[in-house]
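S.K.: coordinates only, sequence not included:
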């Protein structure tokens, strides 16, 4: 059951990444590109680390990869809201 849920989360992350990638292609805004990359990283993280999830769940690799993904989201938000940026 746990493997099925991890697969569903990975699939949902990939679909969200494709969703943001589509908006990036139509607008050219880096904000959507950073969000797409973040969701793709999260989806790949779930797929690659899923077989070893029960054995070593507390390893730093899990958290460093997630930190990178969430850091991209934070960077996208900060980059979008910089004063004098002009919008995109």
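M.R.: Now that the structure is in, tell me what you want to look at. Computed from a predicted structure; not experimentally measured. Numbers count the residues shown, from 1 in each chain.
S.K.: please count neighbours and contacts with C-alpha atoms only from this point.
M.R.: Will do.
S.K.: burial measure for residue 35, as a count.
M.R.: Residues within reach of residue 35, counting by other CA atoms under 10 Å, total 26.
S.K.: helix/strand/coil for it?
M.R.: helix (DSSP: H, G, I helix; E, B strand; the rest coil).
S.K.: same thing with residue 82?
M.R.: coil.
S.K.: so how far is residue 16 from it?
M.R.: Distance, residue 82 to residue 16, using CA to CA, to the nearest Å: 25 Å.
S.K.: okay, pairing it with this:
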């Protein structure tokens, strides 16, 4: 079975985001700081997006569904940073 290079690199990105999510999850379990929880969830969502992209095919990367999932993940990161800055300013 031939695996196109784009699928291979998509798998590498999926594993990277999954490991990063587990990294932040570990720190959240130690500190219970919501910043780490939001980051872990965002990276898990990005990992799920890559799995979904693998099932749909890499050619479907321009699908609005893929962009909505990415928007949700990036929004979580922005919300986490905003809330952390609000906590530190009070």
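M.R.: Yes, it's here. On a predicted model such as this, the values are computed, not experimentally measured, just so you know.
S.K.: so after superposing, what's the score?
M.R.: Here the TM-score for the pair of chains, by TM-score structural alignment, normalised by the length of structure 1, is 0.89; 83 aligned residues with a CA RMSD of 1.0 Å.
S.K.: who's more crowded, residue 82 and residue 16 of structure 1?
M.R.: Neighbour tally, residue 82 of structure 1 and residue 16, criterion other CA under 10 Å: the higher count belongs to residue 16, 18 against 10.
S.K.: ok, and the closest non-adjacent residue to the residue mapped onto the more buried one from structure 2?
M.R.: Under the alignment (TM-score structural alignment), residue 16 of structure 1 pairs with residue 20 in structure 2. Spatial nearest neighbour of residue 20 of structure 2, chain neighbours left out: residue 43 (6.6 Å); criterion: CA to CA, 6 or more residues apart in numbering.
S.K.: run through the residues that contact the one you found.
M.R.: Counting by CA atoms under 8 Å, 6 or more residues apart in numbering, residue 43 of structure 2 touches 17-18, 20-21, 73.
S.K.: before we move on, what about residue 14 of structure 2?
M.R.: Counted by CA under 8 Å, 6+ apart, residue 14 of structure 2 has contacts 46-48, 50-51.
S.K.: just the element for it, please.
M.R.: Residue 14 of structure 2 is located in helix 5-31, with elements delineated by DSSP states H and E.
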